[in-house]
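Student: Okay, predicted coordinates and the sequence, questions at the end:
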Amino acid sequence: MHVKDKIIVALDVPDLAAGERLVDQLSPYAGMFKVGLELYTAAGPAAVRMIKEHGGRVFADLKLHDIPHTVAGAVRALVRLGVDMLNVHAAGGKAMLQAAAAAVREEAAALNRPAPVFIAVTVLTSLDREALHCEVGIEREVEEQVVHWALLARESGLDGVVASPREIRAIREACGPEFGIVTPGVRPAGSDRGDQRRVMTPAAALREGASYLVIGRPIIAAPDPAAAARAIITEIAEMGQ
């Protein structure tokens, strides 16, 4: 896999026009574009269609979390849109995860196309130990909770998880070399952490075993987003990843 194919650029922007400008600039440097809650709420399915029309691949990062029937219907709609990756939240439980995984496979088969990569969100990268314990009410340590949800996702038929770089090694040990790990909380050396708590540089995250890196503000908020993306690819390549 080429270095650029491991990079998912997060289009965390308020409208379709802003997203399209970034897709135009960054298509040579991104293996996929992430459409998250902000852009999807503003533009809906048009955001996915815009990226596909530009020849890009789409990660629908909507973190679906509802009763099994509702989530299964939502993932079917996303498969019909043609997304290449999508996610739900592992906290929805095994019945939800299994129903969604079955819906993804069935809808893709009905359309005679490959199923998108289907993953589960674990512990958000904005949460640390104190927030997990005192605010969310989960008593496990962060890494233990992440691995617990990763194993649940694997057992439920999903392809991988979203997890911070700090938990990559533990997930690899628990879930094996083929399990996908999509890693946000990636910050090039010297960049601002923003609201991310558990971070790592791109090259270090890949060394740990990340399958894909989700990078947003260090690229899209840069004065020259294309130059920022090129610099990250160069940094990774020079580290031999």
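Tutor: Yes, it's here.
Student: Could you use CA atoms for every contact and neighbour count after this?
Tutor: Noted.
Student: Neighbours of Ile67, how many?
Tutor: Using other CA atoms under 10 Å, Ile67 is surrounded by 14 other residues.
Student: Quick check: the gap between the residue nearest to it when sequence neighbours are not counted and Phe59.
Tutor: Nearest residue to Ile67 in three dimensions, chain neighbours excluded: Met96, at 6.3 Å (CA to CA, 6 or more residues apart in numbering). Distance from Met96 to Phe59, counting by CA to CA, to the nearest Å: 20 Å.
Student: Put this next to the first one:
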Amino acid sequence: MEKPIMLALDFADFKQVEQFLESFSNPGDLTVKIGMELFYQSGPQVVKTLKARGCKIFLDLKLFDIPHTVEKSMERIGELGVDYVTAHTLGGSEMLTAAKRGLIAGAKRVNQPVPDLLGVTILTSCSKETLANELNCKLAMADQVVSLAKLAKQSGCDGVITSALELPMLTKEVGTDFKYVVPGIRMKQDAVGDQKRVATPEIAKQTGAFAIVVGRPVTQSENPVAAYRRYRANWNLEGE
């Protein structure tokens, strides 16, 4: 079964989203990521509209608050019928457990499947220097990501968001029965931008990724469909 490429719809408003999706002959085949910029501008209606088009929805709001607030927020998200949603693992086990409980309650209320809960570990824009010198983390990057992934798994998450660089250690220490979703994906010829820990789609797949997230290299391309096909072809190379 083909693993998903999650297209990050990092646009300022839904009109730009519609213009982008019109480039594709069948946008209902896409898995799309709705992040904070678009959601805060357009609200839940953007989820409902894209879901009606047939898109699979990754709602990436990175919830991080006290357990009660996160649980009640996740109930509302569970009612939207999205496929994937995120919460920060740094919120701790109580918050993550509450997040999953809220998703289950919300989805049950509207008779929808429970979305996969993905724990955000360390952002791919975060360098090892930032981790050590600003966040005062005593662990090395890979060790910190593994520690947070273990916490996520024990707390009921279905997977984590992680860079491809930590995947070999994650699959070994956390297991292959967990979904690893990898942002920071760039082909060698594409600009890295503000990402610090990047990898190609092929490398992500070979090291155990369940899905990859691709944004600006596709959405800001002069030919988005061609760029998407290029990433999809590299993602689906055999040899993993």
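Tutor: The structure has been received and is ready for your questions. All values reported here derive from a predicted model rather than from experimental measurement.
Student: so where do the helices sit in the second structure?
Tutor: Using DSSP state H, the helices of the second structure run over 14-21, 36-42, 44-52, 67-80, 93-109, 128-133, 141-154, 167-173, 201-206, 216-219, 224-235.
Student: Those helices into a markdown table, with extra columns for mean neighbour count and distance to Ala87 of the second structure?
Tutor: Below are the helices of the second structure laid out as a markdown table (neighbours: other CA atoms under 10 Å; distance: least, CA to CA, whole Å):
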| stretch | mean neighbour count | distance to Ala87 of the second structure |
| --- | --- | --- |
| helix 14-21 | 14 | 24 |
| helix 36-42 | 16 | 13 |
| helix 44-52 | 16 | 17 |
| helix 67-80 | 21 | 9 |
| helix 93-109 | 22 | 7 |
| helix 128-133 | 14 | 19 |
| helix 141-154 | 20 | 10 |
| helix 167-173 | 17 | 19 |
| helix 201-206 | 22 | 22 |
| helix 216-219 | 20 | 23 |
| helix 224-235 | 17 | 26 |
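Student: can you tell which of those helices is closest to Pro4 of the second structure?
Tutor: Pro4 of the second structure lies closest to helix 224-235 among those, at 9.0 Å (CA to CA).
Student: which residues touch the closest one?
Tutor: Here helix 224-235 of the second structure makes contact (CA atoms under 8 Å, 6 or more residues apart in numbering) with 5, 20, 23-24, 187, 200-202, 204-205, 217-218, 221.
Student: with the first structure superposed, average distance for that helix?
Tutor: Compared with the first structure after the fit, helix 224-235 of the second structure shows a mean deviation of 1.4 Å (mean CA distance after the TM-score superposition for the first structure).
Student: Identify the residues contacting Val162 of the first structure.
Tutor: Ile119, Ala120, Val121, Thr122, Ile181, Val182, Thr183, Pro184.
Student: and which of the residues you listed is nearest to Arg197 of the first structure?
Tutor: Closest approach to Arg197 of the first structure among the contacts of Val162 of the first structure (CA to CA): Pro184, at 10.8 Å.
Student: Could you check how many residues crowd around the closest one?
Tutor: 26.
Student: Without its sequence neighbours, what residue ends up closest to the equivalent of it over in the second structure?
Tutor: Aligned against the second structure by TM-score structural alignment, Pro184 of the first structure finds its counterpart in Pro183. Spatial nearest neighbour of Pro183 of the second structure, chain neighbours left out: Val213 (4.5 Å); criterion: CA to CA, 6+ apart.
Student: surely that neighbour meets Met6?
Tutor: Yes. Between Val213 of the second structure and Met6 there is a contact at 4.6 Å, judged by CA atoms under 8 Å.
Student: Which neighbours do these two have in common?
Tutor: Joint contacts of Val213 of the second structure and Met6 (CA under 8 Å, 6+ apart) are Lys33.
Student: angle of the top strand by length along the second structure against helix 93-109?
Tutor: For the second structure, the longest strand by residue count, based on DSSP state E, is strand 56-63. Put simply, strand 56-63 of the second structure runs at 140 degrees to helix 93-109, going by axes from the mean of the first three to the mean of the last three CA atoms, to 10 degrees.
Student: so what secondary structure elements neighbour strand 56-63 of the second structure?
Tutor: Secondary-structure packing of strand 56-63 of the second structure (3 or more CA pairs under 8 Å, 6 or more residues apart in numbering; DSSP states H and E): strand 31-34, helix 44-52, strand 84-88.
Student: one step back: just name the closest of the contacts of helix 224-235 of the second structure to Val70 of the second structure, please.
Tutor: After measuring these against Val70 of the second structure - CA to CA - the closest member comes out as Ile5, at 27.0 Å.
Student: and that closest one, what does it touch?
Tutor: If you count contacts by CA under 8 Å, 6+ apart, Ile5 of the second structure has them with Leu30, Thr31, Ala211, Ile212, Val213, Val214, Arg232.
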